[in-house]
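Asker: Model the following, please.
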Amino acid sequence: MTAPSPPRRPGGEALARIGHPVPAVDPADASPHAFPDGGTWRTEIPSVEGPEALAVVLKESARLEVPVHRISQGSGVWMLTDDEITGMVESCTERSIELCLFTGPRGTWDIGAGTRTESGGAGLRARGHDALAGCVEDALRAAGLGVRCLLVADEGVLWTLHRLRAAGRLPADTTFKLSALTGPVNPASYAVYERLGADSLNVPSDLTLDHLTEIRRVSRAPMDMYVESPDDLGGHIRMYEAAELIRRGAPIYLKFGLSRSPGIYPYGAQLREHTLATARERVRRGRLVLDLLARLGADGGMSPLGARVPGDLRRFPVPEGD
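Answerer: Coordinates of the predicted model:
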């Protein structure tokens, strides 16, 4: 793929006119990769916790003309009824949007004390066989109801679900998205998660642009990144870097999160008004990012709506007999 021309730098022309030095763009930093459809970026609205929040996102995205490729949920499959999952699948299918639901038990919510220590213990990993099995149960249930993208926060769960996919126990077109709460922070770990079965990998939003370039030297697996991250992930706001995030990180999903807002996981009716308000605002944040990309001449290269295929990725060999 031929690298596109660098986008206009924010404030670059005005600064140059007054003789203020503007850093040169290094063409070697550009990612050589793209999605199979030729696009370099897609969009994602995260933390859409149920049918009601989904309806808000769909209405607001139509009103503000925000194209949406993927909608993700963070509370988990277990927090939704069959009817709710089916309704969300149908609503997203009607609009050619990929729906991604989180799998299973997590260490931060079970009885383990390690995650509540200052060091954070094992984090969101699935503790013990029963937690692993719960994630598998969630994946099978969601897939049976038509969900074709699953969020994973544990490398063992990821590898297990990939083996089930390879064995035909999960549909072959199921994709696995690595959670931001597990996200790799160096090229080697990124490549390992790709080989374990990840089809897109959420990297922490505090990675530098150089870090993204380093990752792209070893892997073409799609990257997910919050342009604005929730407070529990740092609260970073990188709107003015969006064009460069695309140039360096492609193929990439731009995630429109929300800082300065209390968490909503696991979601319940007691959080209804807050959840609907934040769902609406995430779409508005997306509009702001898209407007900025347009002003910088960097809004080209978006994948067509409905695109969800990650492309050919590298995997560890699945053991015979699986």
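Asker: Please make it C-alpha for all contacts and neighbour counts, starting now.
Answerer: OK.
Asker: Quickly find the element holding the residue nearest the centre of the chain.
Answerer: Centroid-nearest residue in the chain, with C-alpha atoms, centre = their mean: Asp224, separated by 4.0 Å. Following DSSP states H and E, one finds Asp224 within strand 223-228.
Asker: now for the helix or strand following that strand, which elements pack on it?
Answerer: Later in the chain than strand 223-228, the nearest helix or strand by DSSP H and E is helix 242-249. When contacts are defined as 3 or more C-alpha pairs under 8 Å, 6 or more residues apart in numbering; DSSP states H and E, helix 242-249 sits against helix 209-216, helix 272-295.
Asker: mind running it again at 10 Å?
Answerer: strand 41-45, helix 209-216, strand 223-228, strand 252-256, helix 272-295 (3 or more C-alpha pairs under 10 Å, 6 or more residues apart in numbering; DSSP states H and E).
Asker: to compare against the first, here's another:
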Amino acid sequence: RAVLEEAEKQQVLIHRVSQGSGIMLMTDAEIREMVKLGAEAGIEVSLFVGPRAAWDTGAQITASAGKNLGARLRGMDQVVYAVEDIKRANALGIRSVLVADEGLMWLVLEMKKAGELPADFVVKVSVQMGAANPISVRMMEQLGAGTYNTPTDLSLPQLAAIRQAIHIPLDIYVEVPDDFGGFVRHYEVPEMIRVAAPMYVKLGLRNSPNIYPSGVHVEPTAIALSRERVHRAAIALDMIRRYYPEATTSKRGAPDLGIPVV
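Answerer: Coordinates of the predicted model:
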């Protein structure tokens, strides 16, 4: 709700809102409210699948070399939990989920083929997947990725090379949370669009805490961060208008978005 209010205030067109705490940490009523808000606004609401190694009982994730496993599904139990998350979200009207495990991507693709999920159900691949070259990202597309969030530190030539190998949109961080590198790349946005479109401009925030899993205990911070991200989006839009005015933006409610269904 705060994002939509701030978007109206800043006159920013938002295509997608993603939430990282996970479906499992939301009540049915909370998900229904997000479905209603997203459907009314004509924007995609993408919810992260809840179970992940970082919140499980394993120890490797706590080791310095194991942190990249954080968003993976650990063992078959977590795969089952993740599928239950997706089935519940779909039943409540969500049409987009954030995924960071190749096995789950394949399973969702098979569920779509079998008619157990809608054909237009969007799988947004998290930045935590980590595929960083054209071949690897193309494999993600073949596994069912609807959009792919590239690693935060890829150069413009590296992004351009990935674009040549795939058809799906890329999600590209322009401002990056500290725990993903802390880069601030607003001046690069016009050139990112030239070499990597179709793409979504994604805004995290440098100098901000990691709030996941979120909740009432950090709600004021979460709301403030959400509003500032919209402000950063307004800055990115100004850059685009100034340096690449001929660039085109998808209209509200574009057909490839996973807009919730009430």
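Asker: Go through the helices and strands packed on helix 242-249 of structure 1 and name the closest to Pro187 of structure 1.
Answerer: Taking C-alpha to C-alpha, helix 209-216 is the member of these nearest to Pro187 of structure 1, at 4.4 Å.
Asker: So which bit of structure 2 is the closest one matched to?
Answerer: Taking TM-score structural alignment as the measure, structure 2 aligns residues 156-163 with helix 209-216 of structure 1.
Asker: Buried by neighbour count: which residues of that stretch qualify?
Answerer: Leu156, Leu159, Ala160, Ala161, Ile162, Arg163 (16 or more other C-alpha atoms under 10 Å).
Asker: what's the closest of those residues to Glu191 of structure 2?
Answerer: Leu156 (7.6 Å).
Asker: Kindly provide the distance from the nearest residue to that closest one once chain neighbours are set aside to Pro255 of structure 2.
Answerer: Once flanking residues are discounted, Leu156 of structure 2 sits nearest to Met192: 6.4 Å by C-alpha to C-alpha, 6 or more residues apart in numbering. Remark: distance between Met192 of structure 2 and Pro255 of structure 2 (C-alpha to C-alpha, to the nearest Å) = 23 Å.
Asker: same thing with Ala145 of structure 2?
Answerer: Remark: distance between Ala145 of structure 2 and Pro255 of structure 2 (C-alpha to C-alpha) = 16 Å.
Asker: quick one, what contacts the counterpart of Ile31 of structure 2 in structure 1?
Answerer: Aligned against structure 1 by TM-score structural alignment, Ile31 of structure 2 finds its counterpart in Ile85. When contacts are counted by C-alpha atoms under 10 Å, 6 or more residues apart in numbering, Ile85 of structure 1 touches Gly50, Pro51, Val77, Met79, Ser91, Leu99, Leu101, Arg141, Ala142, Leu145, Gly146, Val147.
Asker: Could you confirm Tyr148 of structure 2 falls within a helix?
Answerer: No - assigned with DSSP: H, G, I helix; E, B strand; the rest coil, Tyr148 of structure 2 falls outside any helix and is strand.
Asker: separation between it and Val80 of structure 2?
Answerer: Tyr148 of structure 2 sits 23 Å away from Val80 of structure 2 when distances are taken as C-alpha to C-alpha.
Asker: try Pro169 of structure 2
Answerer: Taking C-alpha to C-alpha as the measure, Pro169 of structure 2 falls 28 Å from Val80 of structure 2.
Asker: Who has more neighbours out of those two?
Answerer: Pro169 (20 against 14; other C-alpha atoms under 10 Å).
Asker: between the contacts of Ile85 of structure 1, which is nearest Met302 of structure 1?
Answerer: So of the contacts of Ile85 of structure 1, ranked by how close each gets to Met302 of structure 1 (C-alpha to C-alpha), first place is Leu99, at 18.6 Å.
Asker: aligned partner of that closest one in structure 2?
Answerer: Under TM-score structural alignment, Leu99 of structure 1 pairs with Val45 in structure 2.
Asker: burial measure for that match, as a count.
Answerer: That count, for Val45 of structure 2 with other C-alpha under 10 Å as the rule, works out to 26.
Asker: can I assume it is in contact with Leu257?
Answerer: Yes - with contact defined as C-alpha atoms under 10 Å, Val45 of structure 2 counts as touching Leu257 (9.0 Å).
Asker: what residues are shared contacts of the two?
Answerer: In contact with both Val45 of structure 2 and Leu257: His15, Arg16, Arg95, Ser96, using C-alpha under 10 Å, 6+ apart.
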